[in-house]
Structure formats: C-alpha cells, structure tokens
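In: Need a 3D model of the following:
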Amino acid sequence: MRKFTFLMLMAGMMMFVACHTGTKPEYPNEPKPETFRGEIDGKPVELYTLTNQNGIRVLLTNYGARIVSIYTPDKEGNWADITLGFSTAGEYPGEGLNLGCTVGRYANRIKGGQFELDGEIYQLALNDGPNTLHGGVKGFDNHVWEAEQEGNSVTFTYHSPHMEEGYPGNMDVWVTYTLTDEDELKIDYQATTDQATIVNLTNHAYFNLGGEGTGTILDHEMQIMADYITPVDSTLIPTGEFMPVEGTPFDFREPHPIGERIDQDHPQLNYGLGYDHNFVLNREGEGLELAVRVTDPETGRVLELHTTEPGVQFYCGNFMNGRHTGKAGKPYGYREGFCIEPQHFPDSPNQPDFPSTVLRPGDTYTQTSVFRFGIAE
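Out: Below you'll find the model as predicted:
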C-alpha cells in the first residue's frame, strides 16, 4: 500500500515546503471578501478565511454554511485550490450542484418524499423526479446562516421552522468548521428539535486533488473502507438490501483509479451513470474512524476522510456538463470533481433495517467528520 505522510506541524516539514516554493504559500484565484460578499434573500453573505501555521487555507461562506476553497501544496510545493466553487456569492443560488454546502434537513434521497413517524405520514417537497433530494426545493444549502468566527474556527447556526419543506419540528442546527495545525478540517454538527423529526446532515464538497479546473478525477486512486453498498433502483432509492462489493466495480477496499471500472456494464453503474452510491463503512465503534483515502499520483496530494457516520456517498460528478465556470475561469466538465459525503443511509426513514435518523425532543444530533490533507511519500 502506498506510504502516506501528513503535512505535520513541524519546522522540518515547513522548510520542505518552503524549499520547493521558494516563497511563502500562494493562493491562486483566491476569492476575496470584498468581491465575494453580497446579499441573498435580503441577508448579507460573507466570506471567512482560516489559515493554519503550515499555510493550509480554507475559505467558507454563510450561504449554505459551505466550503468555498481549500488550498494545499503538492509534492513539489505548488499550491492549488482542491475544491470546486465560485468566486462570488451571487453565483451560488440555483447552481444545482450543491457545491461545498451543508446539506439538510435530510441529505440524500427519500422515496416519494414521504415517511411515517409516530403514526403520522409526512409529505415532503419533491425535487428529484418522484423523490426528495438533499432536503427539498429549498434545503439548508439555500439559506443564509448566522456565523461567528473565533480564531481558526467558524460556527454557522440556522433555525429551521416547523414544517419547512414538510419536515416536522422546529430544529436548531450548528455546524462548526475548525482548521487545525495538523492539517485537518474538522466539521462538527449538532441539532436539536422540539418535536420528533428526522435529520441527516453532511457536506457536499467536490474535490479535485489536481486543483479545481484541471480536468477529470478519473486517475485519482480511491480507497473506501466498505465491504457493502446499499444498492439502488432506477430512481436511486435503496432497495433495502446490502450488496457485497467483492467481485464488482464497487470494490475499493484496495486503492485503484476511479476511472478503472466506472464505465463497466453493471446495473448499479447504469442507474447512477457511474458512482453515486452509499457505501456501508466497516466500523468498529462510534468514534472517528478512517472511511476514505484518495491519492492523486500526479501531484502527490492525499485526502483522508475520518467520520463518526455509518456510511459515505461516493459521487463522481456524473451530471456535470460544463455549464458552471469555476474560480479559475474554466468550465467544470464531466467528472471533474468527486464527493465523499459522510452520512446516514438514504431513505432510512422508510428502511427498518437501516440505522435510525429520528431525532426527538431532549436529544441532540451529533456528527463529526474530518478531512485530513497530506502528501504521498
């Protein structure tokens, strides 16, 4: 297996980066607060900057509590933005890709936009054919959140009123991003409700370890710690089964290029036009565990995802079509970004064998996910 080293907060490592760049870290095509900010739904939208002592930089916005940019160096010390996004706030509403956002109240799909809870049947807004996707027509990604920055941490808060998009209960949500000097972006989620409801939060960042706008991610080497996926029907709703990945194009237990099997003639790949599936993580407990490791052989960049969640949605930009222009001024084309979305399983409210997503008054929903950035040796 490829050896891996993190960009640790060590003077020696800092000297290594400096020797290759010859200068301090650079942030090409970096969105600027004065040109990014704007007003959406009558509320101010701002840009927040986190920078650690190694030069790693993360840009966030309160529109959708989302990631705008993440800057890391490659093996030669060249810096690039490895996430897809836009240069101004005004480009995000209606973009349709959910770039970098917090997804809620329920991430992923719910069959027919309907679920039963405590004897009541709730009908949600339909926005994905016959189903509900990522919270509905105006999910958490399409709202301006409150924000408070303290050092290298920003906490976004949002109040979701009772029956917003059809979900019961007044829900308060907190999402905290923290950039550490160990080159980790930690995302902590919390939510409370005054009435029984369902909740499934995630982040929908698109990554390209070659740098945004540099082409496809098909040569990236992907490893997912999962023996099973939850197979889907033609509308991408789970069937309720657990499908072993062994002997299928979904076997990423050992790292191999994303594009190696993505176009094989497999029913599940045909449904999603490629990878767009929930992987059931091999978990040993309830704490943070390694879920995904991705390496770009060309740049040497490595991304790890550690999470407390039971699943991760692996999506490869199968519906990207060049309609959106990114921060580098280049259109985002087919399969030019991948998402690894830690989550509870899609359609869990209608699947008794899936982990529960019910939240009740007096309880607190919590989830933690960590993106760790490094360079392959």
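
In: contacts and neighbour counts: CA atoms only from here.
Out: Will do.

In: At which residues are the strands of the stretch 251-377 of the chain located?
Out: Using DSSP state E, counting those that start in this stretch, the strands assigned to the stretch 251-377 of the chain run over residues 256-257, 276-281, 289-295, 301-307, 311-315, 339-343, 358-359, 365-376.

In: Quick one: closest of those to Gly136.
Out: Nearest of the strands of the stretch 251-377 of the chain to Gly136, taken as C-alpha to C-alpha: strand 339-343 at 16.8 Å.

In: got the angle for that closest one vs strand 311-315?
Out: Regarding strand 339-343 and strand 311-315, their directions subtend 160 degrees when assessed with axes from the mean of the first three to the mean of the last three C-alpha atoms, to 10 degrees.

In: tell me what strand 339-343 is packed against?
Out: With contacts defined as 3 or more C-alpha pairs under 8 Å, 6 or more residues apart in numbering; DSSP states H and E, the packing partners of strand 339-343 are strand 202-203, strand 311-315.

In: one step back: for the strands of the stretch 251-377 of the chain, give me JSON lines that also has distance to Val175 and mean neighbour count.
Out: As requested, those are exported to JSON lines (distance: least, C-alpha to C-alpha, whole Å; neighbours: other C-alpha atoms under 10 Å):
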{"stretch": "strand 256-257", "distance to Val175": "32", "mean neighbour count": "18"}
{"stretch": "strand 276-281", "distance to Val175": "22", "mean neighbour count": "25"}
{"stretch": "strand 289-295", "distance to Val175": "20", "mean neighbour count": "22"}
{"stretch": "strand 301-307", "distance to Val175": "15", "mean neighbour count": "23"}
{"stretch": "strand 311-315", "distance to Val175": "18", "mean neighbour count": "24"}
{"stretch": "strand 339-343", "distance to Val175": "14", "mean neighbour count": "26"}
{"stretch": "strand 358-359", "distance to Val175": "17", "mean neighbour count": "18"}
{"stretch": "strand 365-376", "distance to Val175": "10", "mean neighbour count": "21"}
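
In: mind listing what's buried in stretch 222-229?
Out: Neighbour-count burial for stretch 222-229 flags 222-229 (criterion: 16 or more other C-alpha atoms under 10 Å).

In: Let's have the helices and strands packed on strand 339-343 in a markdown table, adding distance to Asp363.
Out: Putting these into a markdown table (distance: least, C-alpha to C-alpha, whole Å) gives the following:
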| stretch | distance to Asp363 |
| --- | --- |
| strand 202-203 | 19 |
| strand 311-315 | 22 |
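
In: what distance separates the start and the end of stretch 139-157?
Out: 14 Å (C-alpha to C-alpha, to the nearest Å).

In: Also this sequence, please, to line up against the first:
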Amino acid sequence: MEKPALRRFRKAVFGQTADGKTAHLFTLTNAHGMVVKVSDFGGIITSIRVPDRNNQPGDVVLGFDSLSRYLSGQPYLGALLGRYGSFIGNGRFSIDGKDYPLATNAGTNHLHGGRSGFDKKLWQAEEVRSGKKEAVLRLTYTSADGEEGFPGRLDCRVTYTLTDQNELRIDYEARTDQKTHVNLTHHNYFDLSAGKNPTILSHEIWINADHYVVMDPKMVPTGELREVKNTPLDFTKATAIGSRIDQLPGAYDHNYQLNRSPGHAIQLAATAYEPGSGRYLAVFTTEPGLELATANWLNGTLRGKENRIYAKQSGFLLYPQHLPDSPNQPTFPSTLLKPGEVYHQTTIYQFSVKSARVNR
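Out: Predicted structure coming up:
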C-alpha cells in the first residue's frame, strides 16, 4: 500500500484582528517531520517543531496558540520586524538634509518599527509552488509613505522556505519610491530544550564576532565598536549562556558586528547547542550584525503554548540585522535604500542534532 502524499502546506483560520479581518495560520512541513507555523498577521512564527537526538519532536520557539494572545500585548514573540528592527536613537534621522521624526515607542527612541510596525500588520499571503519539494510561503505588504514617520512607499516581500535539510530560510525584499531606511528581521525566542528546562542558561552559544556595539544608558549606540576579548560578551568559543551572565548588570542584550569574509554573501553567524536534547541550531545570514538577548524582560506574567509560563530567561534571541541606529551612525554599514535598488536580506535557521558538546 502506497504511503499518502506528504502535505507540505496547510492553511487555517487563526483569528480575527482588532478591525475584524481574518488572519490565517500556515503550516509548513518537510519530509523529516520538521513543522513551522507562520501567520499572515505580523509574519509571526508561532511554532518550530524539530526532533531531538532521540527523534522526539519538540517546539523550540516561544509563542501562543491563538491570535488573541498576540493582540493582547507581548514583547514581539516570533514577530517580523520593520521597517527598522532595533533602535533608532532619539526617533529621527536625516536624508539629504531633511529631518524625519519617527514614532517613538521606547522612551525617546524608535524601536522595531514604531507603535504599529510590520509585526502588527495583516500581510497578503500565498503558497509558492516550485519544482523543488519544499514548502514555501510568501507574504507581501505595502507600507505607505509616512507610515510611522518613514519616507517613501515601501513594497515588501518576505518568503519562508522549509527545506528537507531542516532549514528554515527567510528571504526579505523591499523596493521604495523615495530614499528611506530599511532593516528587516525576525524576533524569534528560542529554547532548544523545548520547555524541558526552566531557563536557557545551559545552552552553549558561539558567535562569529570579535566586536560588539557599545550603547549609552538610553540604548543609543555611541558609535564605538569594542572588542569582546576578555569580556563576558566573548562567544568566539562555544560557551554556556549562564557561565558568565552574572558578570553583566543587565544580562545579555547586545548587538555584535559579525566577522565577514569577502566574496561570500551568506555566512555562518552563530550556533546554539542544548546538551540535554542534543538540538543544534546554526544561523546563516547576509547581514553585518547579530543581536543576542536572553529575554531578561520576561517576568512570568505571560502564559504561552501548552500552558507554559514564560519567566525570565526562558528563551534567547539570535537575530541577524544591520547595526542599531545605523541611519545616524556614519561609520556603520548603511541601511539607506534608494529608488531603483532592491533591499535583500537572507537568514537561514538550520536545525540538527549532536551527540556531544560542540567546540568551535
């Protein structure tokens, strides 16, 4: 008897937005049992299920089972961030001598797209069929000129591809009709133990970076890139998150400038390994920076999937992006997009299992 054909792509109603529109949840599946769920509301990745070393599946990202929980206020769990992920200092930048004040939603700063960023928009969704045996979801959204203070109409396309190599590839594209700044990324909270451990402190992290971005007390970059050597921020060798976290006044919430080799568009940026499950995550990106954060702001008031309480440091973030406040930092790689150009960013989350500690 023949096995039934694998359903790689499914669509279901996820809930109603505040203005009564219907949001959907798309389930992507590959031949090895990896499952990724993405909503057209905010491009949110609600779930990633991958096997451990005993081939037992587990959900390795924090999130909720219903749209209503995402709408009720939460710290960007699994969200697609834009137009600008991370901080823009003092909520403003200038282009060709013209000043653009932005929506401020983090003190005096602009954060993750403002008060109503891309994570709060309902995107147009479609399944993309190709000759490859892959599940592909494409989301599109047009950001109007002046939205959250940004100049120019911005046409965005984000494509999620689940491969049979247990890779989730996210391709971001954008085009504008005026000069503007763009920095798109995803804000996934990982826990490779799939909830077996109360915190992520035992995860071993490696980051391909010799320098990090120095921030002032208002979370605005000073413009300095400081060496990680001989500091708790040094992950150039795989190190448990919890081994030095007490040496930092606010735990980890830092942006790194990645080491990049000329001639290679997409490169390995970071890895994470969870000893108990054997799950191993490799992050590849085209971007110049990477944020490491240990969800220090979670305080046990959020209850997520399978009724799990999300307490402090119950997830970690490794998301590639341009450096924070790049529009106001002339020495940082530019985020300026001009008419006729195409913004493109690719990030790959590759999952596997290892039998023992990985040393780099």
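
In: per the alignment, Tyr84 of structure 2 corresponds to what in structure 1?
Out: In structure 1, the residue paired with Tyr84 of structure 2 according to TM-score structural alignment is Tyr106.

In: Pull the number of nearby residues for that match.
Out: If you count neighbours by other C-alpha atoms under 10 Å, Tyr106 of structure 1 ends up with 26.

In: Can you show me the strands along the stretch 101-250 of structure 2?
Out: Using DSSP E, counting those that start in this stretch, the strands of the stretch 101-250 of structure 2 run over 110-111, 124-127, 135-143, 154-162, 167-176, 180-181, 185-187, 204-207, 209-215, 221-227, 239-240.

In: which stretches of structure 2 form helices?
Out: Per DSSP state H, structure 2 carries helices over the ranges 67-71.

In: tell me, what residue is most central in it?
Out: Residue closest to the mean C-alpha point of structure 2, counted by C-alpha atoms, centre = their mean, is His186 at 2.4 Å.

In: wait, isn't it in contact with Leu80?
Out: Yes: using C-alpha atoms under 8 Å, His186 of structure 2 and Leu80 qualify as a contacting pair, with a distance of 4.6 Å.

In: related to what we said a few turns ago, make JSON lines out of the strands of the stretch 251-377 of structure 1 and add distance to Phe4 of structure 1.
Out: Converted to JSON lines, those look like this (distance: least, C-alpha to C-alpha, whole Å):
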{"stretch": "strand 256-257", "distance to Phe4 of structure 1": "15"}
{"stretch": "strand 276-281", "distance to Phe4 of structure 1": "21"}
{"stretch": "strand 289-295", "distance to Phe4 of structure 1": "9"}
{"stretch": "strand 301-307", "distance to Phe4 of structure 1": "8"}
{"stretch": "strand 311-315", "distance to Phe4 of structure 1": "22"}
{"stretch": "strand 339-343", "distance to Phe4 of structure 1": "20"}
{"stretch": "strand 358-359", "distance to Phe4 of structure 1": "38"}
{"stretch": "strand 365-376", "distance to Phe4 of structure 1": "5"}
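
In: Figure out which of those is closest to Asn131 of structure 1.
Out: Checking these against Asn131 of structure 1 by C-alpha to C-alpha gives strand 276-281 as the closest, at 15.7 Å.

In: could you say what helices and strands the closest one packs with?
Out: Packed against strand 276-281 of structure 1, as judged by 3+ C-alpha pairs under 8 Å, 6+ apart, are the following elements: strand 226-229, strand 311-315.

In: mean per-residue distance, the last one to structure 2?
Out: For strand 311-315 of structure 1, the mean distance to aligned residues of structure 2 following superposition is 0.6 Å (mean C-alpha distance after the TM-score superposition for structure 1).

In: Same check on the first one?
Out: Once the two models are superposed, strand 226-229 of structure 1 sits on average 0.3 Å from its counterpart in structure 2 (mean C-alpha distance after the TM-score superposition for structure 1).

In: okay, that strand sits on what stretch of structure 2?
Out: Across structure 2, the stretch matching strand 226-229 of structure 1 (TM-score structural alignment) is residues 209-212.

In: give the contact list for the counterpart of Phe332 of structure 2 in structure 1.
Out: Taking TM-score structural alignment for the superposition, Phe332 of structure 2 sits opposite Phe354 in structure 1. Applying C-alpha atoms under 8 Å, 6 or more residues apart in numbering, one finds that Phe354 of structure 1 lies in contact with 240, 345, 348.

In: Would you mind checking those for buried ones?
Out: Judged by neighbour count, with 16+ other C-alpha under 10 Å as the criterion, the buried members of the contacts of Phe354 of structure 1 are 240, 345, 348.

In: Could you export these as TSV, including distance to Cys316 of structure 1?
Out: As requested, those are exported to TSV (distance: C-alpha to C-alpha, whole Å):
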residue	distance to Cys316 of structure 1
Gly240	23
Phe345	18
Ser348	23
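
In: And stretch 82-97 of structure 2, end to end?
Out: Taking C-alpha to C-alpha as the measure, stretch 82-97 of structure 2 stretches 23 Å from start to finish.

In: Stretch 178-196 of structure 1 now?
Out: Using C-alpha to C-alpha, the distance between the terminal residues of stretch 178-196 of structure 1 is 30 Å.

In: Tell me how far the closest residue in space to Glu289 of structure 1 that isn't next to it in sequence lies from Arg372 of structure 1.
Out: Setting aside the residues directly before and after it, Glu289 of structure 1 is nearest to His306 in space (C-alpha to C-alpha, 6 or more residues apart in numbering), at 5.1 Å. Applying C-alpha to C-alpha, the value for His306 of structure 1 to Arg372 of structure 1 is 8 Å.

In: Indicate which one of the helices and strands packed on strand 339-343 of structure 1 is closest to Tyr92 of structure 1.
Out: Among those, strand 202-203 comes nearest to Tyr92 of structure 1, with 15.3 Å by C-alpha to C-alpha.
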